[in-house]
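Engineer: Please find the sequence and the predicted model below.
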Amino acid sequence: MTTALCFDLDGTLVHYTRPYGDVVEATFEAHGITHDDDLEAVGRSAYQRAFDGLEPDPHRTAMAAVVAEAGVDADPDAMVETLRRNDYAATEVPDAARESLTTLAEDNQLAVVTNGVRDWQVGKLDHHDLTDLFDVVVASYEAGAHKPDAAPFDLLRERLPADEYVMVGDEYEADVEGARAAGFVPIHYEEEGPDLWATIEALL
């Protein structure tokens, strides 16, 4: 029996080393925009609306809203690229995760099922030299809906046939309830809980 072992990306494979607000603040300041909580909230709200609506570039929508609110002469596209660099630089992959994934990839089908824009999420995998460990990467944008909707899980099934699917993720609603409803076996990753990687290796 073949098993596809699927992972969420942010908060499961990749972890932030500092608050995301620091990433946003550094991005604003790099483009001459004075950061404050209200301005950050404008960007966050614009991003969320665009993301929920599957608009093509939610990051640019957010940066354009910030520029308009701040009344400054800044390039939203350049700000997006700065945000991307800062975002990737603020993340890390725990050594235990990297070692376990390398071992698991030798004898198992591995996949990523992540909410987000594909090129942004795959870029994060590339940044951490993880991409080649996975047979398939599915981002919610290409599925037309975000987890916990079944669409990302269904698209994964189309791209990676297997007898059984296991989903590992840190977001209970998206990764556990969504996976279970889609017929996947869910494993809830909790950073302070039992060692995830030892558990997975024991199960397999």
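Structural biologist: Alright, I've got the coordinates. Residues are numbered from 1 along each chain as shown.
Engineer: Please count neighbours and contacts with C-alpha atoms only from this point.
Structural biologist: Will do.
Engineer: I'd like to know how far D87 sits from Q121.
Structural biologist: Computed as C-alpha to C-alpha, to the nearest Å, the D87 to Q121 distance reads 11 Å.
Engineer: P186 is in what secondary structure piece?
Structural biologist: strand 185-188 (DSSP states H and E).
Engineer: can you give me the strands for the protein?
Structural biologist: For the chain, strands defined by DSSP state E occupy the ranges 3-7, 15-16, 91-92, 109-114, 136-139, 164-169, 185-188.
Engineer: could I get those as a markdown table with distance to P58?
Structural biologist: Output for the strands of the chain, formatted as a markdown table (distance: least, C-alpha to C-alpha, whole Å):
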| stretch | distance to P58 |
| --- | --- |
| strand 3-7 | 23 |
| strand 15-16 | 20 |
| strand 91-92 | 20 |
| strand 109-114 | 16 |
| strand 136-139 | 14 |
| strand 164-169 | 23 |
| strand 185-188 | 28 |
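Engineer: any chance of these in CSV, plus mean neighbour count and distance to A70?
Structural biologist: Putting these into CSV (neighbours: other C-alpha atoms under 10 Å; distance: least, C-alpha to C-alpha, whole Å) gives the following:
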stretch, mean neighbour count, distance to A70
strand 3-7, 23, 38
strand 15-16, 16, 27
strand 91-92, 18, 28
strand 109-114, 24, 32
strand 136-139, 23, 32
strand 164-169, 22, 37
strand 185-188, 19, 40
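Engineer: Okay, one more to line up with it:
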Amino acid sequence: MAKSWLFFDLDRTLWDFERNSLETLKGLFVDADLKAKGVADFDAFNTVYQRENKACWDLYLAGQMTKPVLRTTRFRRALEGVGVDCLHTAEFMGEEYVSRGPHQTHLMEGAIDVLKALRDRGHSLHILTNGFKEVQHIKVRNTGIGDHVDAVWTSDELGHLKPLPACFEGALRGAGGAVESAWMIGDDHEADVVGAHACGWKSVHFAPNGDTPADSPAVASVAHLRELLAVLP
């Protein structure tokens, strides 16, 4: 079997971002004593936080917000949205979220088994993520993913975010791979699939909710990671 270079996104593809983030936020809600500050309901806070977090990440990915600003701003805006105007609390939650979150270890179902099986086929496995380097490497190490991949490539270290071609090209060059044998597997259709396609890579869209566009350039769309074993070489 010919060797391929398989690049996996991390958050929401291998690492169960939603579950891990929720557990971290619940702990912060208690430790920041938000009930005493007038926020009686975690779900209400979380709804506002998710909205503000997405808005801040959209700005970050567009190059309109820096990483340090994002960390505090998403919590400041979320707190203001539930009636808490306290920069100190926002700064505390921002720092603690980044500190605690990466130590959560829930993975998407089948993640380790699939990585093992693909490596047994002789492929070179890598992580290619837009996440922050100081947290993504911790996630990979603490979950055991690092035992089954050859390298972790973060946008921080590459100097470019997916879907920019320079991000994919830098990772592939560092991995010593060939364009015709490169694959990207990820949940973000624009960043992972469209970005990979623009560089001549093949791709698989990981879409547990079945939200792959009809005109997607992906070779395949899968709802479960184990389906990759029938799609990838």
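Structural biologist: Thanks, I have the structure now. Small disclaimer: the values here were computed from a predicted structure and weren't measured.
Engineer: now what about the TM-score between them?
Structural biologist: TM-score of the superposed chains, computed with TM-score structural alignment, normalised by the length of structure 1, equals 0.78; 204 aligned residues with a C-alpha RMSD of 3.3 Å.
Engineer: Show me the one of the strands of structure 1 that comes nearest L83 of structure 1.
Structural biologist: Closest to L83 of structure 1 of the strands of structure 1, according to C-alpha to C-alpha: strand 91-92, at 12.6 Å.
Engineer: Measure the mean distance from the closest one to structure 2 post-superposition.
Structural biologist: Its match in structure 2 and strand 91-92 of structure 1 itself, once the structures are fitted together, sit a mean 3.8 Å apart by mean C-alpha distance after the TM-score superposition for structure 1.
Engineer: quick check: the strand holding P186 of structure 1 aligns to which part of structure 2?
Structural biologist: Using TM-score structural alignment, strand 185-188 of structure 1 lines up with residues 202-205 of structure 2.
Engineer: Also stretch 116-133 of structure 1?
Structural biologist: Aligned by TM-score structural alignment, stretch 116-133 of structure 1 falls on residues 131-148 of structure 2.
Engineer: Could you tell me how far the matching stretch lies from the centre of the chain?
Structural biologist: Distance of stretch 131-148 of structure 2 from the chain centroid (C-alpha atoms, centre = their mean, to the nearest Å) equals 11 Å.
Engineer: Give me the neighbour count for the equivalent of L59 of structure 2 over in structure 1.
Structural biologist: The pairwise alignment with structure 1 assigns L59 of structure 2 to R49, based on TM-score structural alignment. A count of nearby residues for R49 of structure 1, using other C-alpha atoms under 10 Å, gives 14.
Engineer: what's the answer for H35 of structure 1, then?
Structural biologist: For H35 of structure 1, the neighbour count with other C-alpha under 10 Å is 17.
Engineer: and the residue nearest to E91 of structure 2 when sequence neighbours are not counted, what does it touch?
Structural biologist: Of all residues not flanking E91 of structure 2 in the chain, T72 sits nearest, at 5.3 Å (C-alpha to C-alpha, 6 or more residues apart in numbering). By C-alpha atoms under 8 Å, 6 or more residues apart in numbering, T72 of structure 2 lies in contact with A90, E91, M93, G94, E95.
Engineer: just checking, the first one touches V69?
Structural biologist: No: when contacts are counted by C-alpha atoms under 8 Å, A90 of structure 2 is not listed as touching V69 (11.3 Å).
Engineer: which neighbours do those two share?
Structural biologist: Counting by C-alpha under 8 Å, 6+ apart, no residue touches both A90 of structure 2 and V69.
Engineer: Show me which of these two is the more surrounded one.
Structural biologist: More neighbours surround A90 than the other of A90 of structure 2 and V69, with 23 against 12 (other C-alpha under 10 Å).
Engineer: any idea how far the more buried one lies from R141 of structure 2?
Structural biologist: On the measure of C-alpha to C-alpha, A90 of structure 2 and R141 of structure 2 end up 28 Å apart.
Engineer: starting at the chain centroid, how far to stretch 223-232 of structure 2?
Structural biologist: The chain centre lies 19 Å from the centre of stretch 223-232 of structure 2; the measure is C-alpha atoms, centre = their mean.
Engineer: Buried residues of that stretch, list them for me.
Structural biologist: Across stretch 223-232 of structure 2, burial judged by 16 or more other C-alpha atoms under 10 Å covers A223, H224, L225, R226, L228, L232.
Engineer: I appreciate the help and will end here.
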